[in-house]
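Enquirer: here is my input, please return the structure:
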Amino acid sequence: MEEKVYEHAEKGAWLSIVAYIGLSIFKLMIGTIADSEALQADGFNNLTDIIASIAVLIGLKISKKPRDENHPYGHSRAENIASLVASFIMLSIGVQVLYEAFHSITDKKEQIPDFMAVWTALGGTAVMLMVYIYNQRLANRINSQALKAVAKDNLSDALVSMGAVLGIAGAHLGIPWLDPLAALIVGLIICKTAIEIFKEASHLLTDGFDEEKLMEYRKVIESIPGVNRVADLRARMQGNHVLIDVTVKVDPFLSVVKGHLIADEIEEKMEEKYEIHTTFVHIEPDIIRKVEKDS
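Expert: A predicted model of the protein is given here:
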């Protein structure tokens, strides 16, 4: 099952790489011929995406490796590390695009790009929207964090291309500075996307987890017969899997067998309701509840 998940995620990454290679070459070529800084910036944006998608693909391949002595939980966190690397690459290119665009605006260089740059940017928008829809649906279906980062990047690329369209069209309407301004906006979008991917990846790598989800898990576990209360609950992401550690308090006079059955029911409930396949349950006697009853 896990092997299939990574295979599907790799397909999404490969689709992005193929699309980015074609678009970056075409946009950089047409952008140079048409003298459009916005389209060239868009092409450089797609160039960063090739590198980022390759980083994600490598991470996915490492994630497929089975457990070993040094990695008892497997290698699935390589997926998050790949997203982190991708964010650094994107940020560096984004800063370069910002520098070039700002330099053009301050130079007050007036240029009207050829109109074929508009059609190229429009075509790029359509392609990236289709790639985004495919990868977003796939990422949600298989719950892949790396592929979600790729899909988020796909959407930002579609928006970037649309911004390039507006900038180039604006230059043709007698506002020549709109083309380098569009390039500046492209650079800002690249940097913003990189920062968002970095924040999400670093959050997961430092065992950050959604507190609302934890509260939801707690309520479900406490509703199981035999569980007096949840003493401690922790969760973290291991690649695209959720791992839970929960300590529950039960009647101190329960037999070992009954305690074990409660633990089994907790595991089954979490798998059935949330598709969480790894739940570590610690059973402890509820001494406080017993004292309260006795008094």
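
Enquirer: okay, CA-based contacts and neighbour counts for the rest of this
Expert: Fine.

Enquirer: the helices in the protein, which residues?
Expert: 2-34, 37-63, 78-106, 116-142, 145-172, 178-205, 211-222, 256-274, 287-294 (DSSP state H).

Enquirer: turn those helices into CSV, columns for mean neighbour count.
Expert: Putting the helices of the chain into CSV (neighbours: other Cα atoms under 10 Å) gives the following:
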stretch, mean neighbour count
helix 2-34, 19
helix 37-63, 25
helix 78-106, 21
helix 116-142, 19
helix 145-172, 25
helix 178-205, 22
helix 211-222, 14
helix 256-274, 16
helix 287-294, 11
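
Enquirer: adding distance to Asn228, write the ones you listed out as CSV.
Expert: Formatted as CSV, the helices of the chain follow (distance: least, Cα to Cα, whole Å):
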stretch, distance to Asn228
helix 2-34, 35
helix 37-63, 38
helix 78-106, 37
helix 116-142, 34
helix 145-172, 35
helix 178-205, 31
helix 211-222, 7
helix 256-274, 11
helix 287-294, 8
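
Enquirer: surely Met90 touches Ser53?
Expert: No - the pair Met90 and Ser53 fails to qualify as a contact (Cα atoms under 8 Å) at a distance of 10.5 Å.

Enquirer: surely Asp157 meets Ala126?
Expert: No - the criterion here is Cα under 8 Å, and Asp157 misses it with Ala126 at 10.4 Å.

Enquirer: contact partners for Arg218?
Expert: Val230, Leu233 (Cα atoms under 8 Å, 6 or more residues apart in numbering).

Enquirer: can you tell me how far it is from Ala231?
Expert: Remark: distance between Arg218 and Ala231 (Cα to Cα, to the nearest Å) = 10 Å.

Enquirer: same thing with Ala183?
Expert: 54 Å.

Enquirer: likewise for Ala52?
Expert: Ala52 sits 42 Å away from Ala231, going by Cα to Cα.

Enquirer: repeat for Ile105
Expert: Ile105 sits at a distance of 60 Å from Ala231 (criterion: Cα to Cα).

Enquirer: please give the structure of this sequence too, so both can be compared:
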Amino acid sequence: MVDIYDKIKEGERGAWASIVAYLVLSALKLTIGYVFLSSALQADGLNNLTDIVASVAVLVGLRISQKPPDADHAYGHFRAETVAALIASVIMALVGLQVLIDAARKLAGGSGEAPQAWVAGVAVLCAAAMYGVYRYNRDLSIKTGSQALMAAAKDNLSDALVSIGAAVGILGSQLGMPWLDVITAFVVGLIICRTAWEILSDSLHRLTDGFDEQKLAEIRDTIGTVEGVQEVREVKARVNGSQTVLDVVVEVSRDLSLVEGHDIADRIEEEMKAKHDIYFVSVHVEPKEEEAQKPAADKEV
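Expert: Here you go, the predicted model:
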């Protein structure tokens, strides 16, 4: 079985792929958008700049997450990835608001000169390139089990869709509606802000030990099927970066020895690794509580 730290290190390739792609595409979009008067393409380029920050945050988080536990971090450094995502979301939100303000000023000022039609082709090519990065990161995240990389892949896909939207705005401006390009830039700003909010809310949920209730129910069901477990008394889970930390209390037969109870705990840990990719599991075994004796039936008079 591949060590979890090896999986995290392998996920760095996806972060680097995103960074390189965003550097090239943002420079291309901002240059062409500025020279050929496309507000939508400029906004899309700014969007990619924020994505560079997000990708760097993922990379830094992955690097720090690989540090082993020490005296001050008994559970390791996995949450560094979540903190980095939180910082990146704030930066993304600020850039998104700037795009909205600039678009509103241009729309109110009547700035609406139509960019050339071929600029839309640039946006489509950029969308195709970003979709390729999305497929690469998605496949790599499935292989490594990296939740952070899967989030980055979803961001890549949203960027491809934003570029398609920019192309639509540019082409629309060729139909006698030059203001449509500015409107598209405004929509792109909204998408940036929405993505930032989604990352922010998810990061806060993880940092405050929130956990998906449906997934927790699935984990409880799996534990209940382990041989020797008579009842699942308590299951608690929290997210530590890209890893899940699980605390379990189960009841077993009172007649079991200490070694037999320990074997049941080992089986639970193995099931969590195999079925839920959870490596940090603490199992507490309790003897099954005896059922209260039923009251004797009333004697016939």
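
Enquirer: what TM-score do the two superposed chains give?
Expert: Comparison of the two superposed chains (TM-score structural alignment, normalised by the length of structure 1) gives a TM-score of 0.94, and 294 aligned residues with a Cα RMSD of 1.7 Å.

Enquirer: which among the helices of structure 1 is found nearest to Val281 of structure 1?
Expert: Nearest to Val281 of structure 1, of all the helices of structure 1, is helix 256-274, at 5.8 Å by Cα to Cα.

Enquirer: average distance between the closest one and structure 2?
Expert: In the superposition with structure 2, the average deviation recorded for helix 256-274 of structure 1 is 1.9 Å (mean Cα distance after the TM-score superposition for structure 1).

Enquirer: what do we get in structure 1 for Thr184 of structure 2?
Expert: Here Thr184 of structure 2 is matched to Ala182 in structure 1, going by TM-score structural alignment.

Enquirer: surely its match meets Leu159?
Expert: No - under the criterion of Cα under 8 Å, Ala182 of structure 1 is not in contact with Leu159, lying 11.2 Å apart.

Enquirer: could you check which residue of structure 1 pairs with Phe36 of structure 2?
Expert: Checking TM-score structural alignment: Phe36 of structure 2 goes with Ala34.

Enquirer: distance of that match from Thr120 of structure 1?
Expert: 10 Å.

Enquirer: list the contacts of the counterpart of Leu155 of structure 1 in structure 2.
Expert: Here Leu155 of structure 1 is matched to Leu157 in structure 2, going by TM-score structural alignment. Counting by Cα under 8 Å, 6+ apart, Leu157 of structure 2 touches Met130, Tyr131, Tyr134.

Enquirer: ok, and the residues you listed in structure 1?
Expert: Retained contacts for these in structure 1, judged by both residues aligned by TM-score structural alignment, their matches' Cα atoms under 8 Å, are Met130, Tyr131, Tyr134.

Enquirer: whatever residue of structure 1 lines up with Ile91 of structure 2: what's it in contact with?
Expert: Using TM-score structural alignment as the criterion, Ile91 of structure 2 maps onto Ile89 of structure 1. Going by Cα under 8 Å, 6+ apart, Ile89 of structure 1 touches Thr48, Ile51, Ala52.

Enquirer: quick check: chain neighbours aside, which residue is closest to the last one?
Expert: Spelled out, that is Ala52 of structure 1. Spatial nearest neighbour of Ala52 of structure 1, chain neighbours left out: Ala86 (4.2 Å); criterion: Cα to Cα, 6 or more residues apart in numbering.

Enquirer: surely the one you found and Ile50 touch.
Expert: No - using Cα under 8 Å, Ala86 of structure 1 is not in contact with Ile50; the gap is 9.6 Å.

Enquirer: Val239 of structure 2 and Gln147 of structure 2: what is the separation?
Expert: 11 Å.

Enquirer: again, but for Ala15 of structure 2
Expert: From Ala15 of structure 2 to Gln147 of structure 2 the distance is 12 Å (Cα to Cα).

Enquirer: for Val235 of structure 2, same thing?
Expert: Taken as Cα to Cα, the span from Val235 of structure 2 to Gln147 of structure 2 is 22 Å.

Enquirer: check Pro115 of structure 2 too.
Expert: 39 Å.

Enquirer: for Gly61 of structure 2, same thing?
Expert: Counting by Cα to Cα, the separation of Gly61 of structure 2 from Gln147 of structure 2 is 12 Å.

Enquirer: try Val249 of structure 2
Expert: Distance of Val249 of structure 2 to Gln147 of structure 2, given as Cα to Cα: 27 Å.

Enquirer: in this structure His172 of structure 1 contacts Gln111, no?
Expert: No - at 9.5 Å, His172 of structure 1 does not count as touching Gln111 under the criterion of Cα under 8 Å.

Enquirer: OK, contacts around the nearest residue to His172 of structure 1 once chain neighbours are set aside?
Expert: In space, and not counting its chain neighbours, His172 of structure 1 is closest to Ile112: 6.2 Å by Cα to Cα, 6+ apart. By Cα under 8 Å, 6+ apart, the contact set of Ile112 of structure 1 is Asp35, Ser36, Ile168, Ala171, His172, Pro176.
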